[in-house]
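> The sequence and its predicted three-dimensional model are supplied below.
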Amino acid sequence: MSAGDNSTELEFDIDLGAEEMRRRAEITRALGDDWDPSEQLRGEREAHALLYSGLDEWQRDVYEQLISAGVLPEGIGGEHAD
C-alpha cells in the first residue's frame, strides 16, 4: 500500500488443508482416548431401531414413504419397524 492510497483492502491467506487437520486433531482430542467409533455406530443403530419399532399401519406407511423419498436412509430400524 502506498502512502497516498486510501484503500482499506487487506490480503491474507489461509491454508485450509492445515486448518482442517488442526480441526480434526482437536475433535479427536476432545473425544478422548476411550471413544470407540464402532461402539458409537452400534449405539446409533440400536437407537434408530427403537425409534422405528412398534409402528402401527399408518406410521409404517409414512416410514416407507420417507424411505422411498430419500428422507430416511434405507435400513435404519428396518428389522424392527413393524
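Received, thanks. Everything numeric here is computed off the predicted structure, so don't read it as measured data.
> Only C-alpha atoms from now on, for both contacts and neighbour counts.
OK.
> Give me the distance between I14 and L50.
Distance check for I14 against L50: by C-alpha to C-alpha, to the nearest Å, it reads 44 Å.
> what does L41 give?
Separation of L41 from L50 (C-alpha to C-alpha): 14 Å.
> same deal with Q65?
In terms of C-alpha to C-alpha, Q65 sits 19 Å off from L50.
> do the same with P73
The value you get for P73 to L50, if C-alpha to C-alpha is used, is 15 Å.
> do R22 as well
Distance, R22 to L50, by C-alpha to C-alpha: 36 Å.
> Alongside the first one, take a look at this:
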Amino acid sequence: MNKEDPTDLIPFTIDLTLDEARRRAEVMAALGPDWDPVAVLQGEDEAYALLYSGLDAEQQRTYDLLVAAGVLPGKEPGREAAH
C-alpha cells in the first residue's frame, strides 16, 4: 500500500463570495418589492401569541416549565429557546 505524504497534497480552496452574493440577490428578488420584514415579524409574534393562548392551568404550568428549562422561548422580544 502506498500512502501519500499529506505535505505533498495540493491545497484546494473555493471562494464562494460571488455565489453567495448572487444567492442573496436572488432571494431579495424573489421576495419582491412589497416584502415588509417588520410586518412579517409582527405576524410571527401574533401567531406565537395565538399558539400559546387559551391554555388551561395544567397546560400553562407545563408551558412555564418548558420555558424555564429553555426548551421553549419565552414571551420576551428576541426570544429563542436556550441551547
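Cool, got the structure. Predicted model only: the values in this text are computed from it and were never measured.
> What's the first helix or strand after the helix or strand harbouring A21 of the second structure?
Here A21 of the second structure, judged by DSSP states H and E, is contained in helix 17-31. Counting by DSSP H and E, the next helix or strand C-terminal to helix 17-31 of the second structure is helix 37-51.
> Can you list the buried residues in whichever helix or strand comes after that next one?
Moving toward the C-terminus from helix 37-51 of the second structure, the first helix or strand encountered (DSSP H and E) is helix 57-68. Using 16 or more other C-alpha atoms under 10 Å as the burial criterion, the residues of helix 57-68 of the second structure that qualify are Y63, V67.
> so what does helix 57-68 of the second structure touch, helix or strand wise?
Applying 3 or more C-alpha pairs under 8 Å, 6 or more residues apart in numbering; DSSP states H and E, one finds that helix 57-68 of the second structure makes contact with no other helix or strand.
> Where in the first structure does it fall?
Residues 57-68 of the first structure are the counterpart of helix 57-68 of the second structure, counting by TM-score structural alignment.
> Now the matching stretch on the second structure. Mean distance?
Taken over the aligned residues, the distance from stretch 57-68 of the first structure to the second structure averages 1.0 Å (mean C-alpha distance after the TM-score superposition for the first structure).
> what distance separates that stretch from the middle of the whole chain?
The gap between the average C-alpha position of stretch 57-68 of the first structure and the chain average comes to 23 Å, counting by C-alpha atoms, centre = their mean, to the nearest Å.
> ok, how many other residues are close to D36 of the second structure?
The criterion is other C-alpha atoms under 10 Å. On that basis, D36 of the second structure has 10 neighbouring residues.
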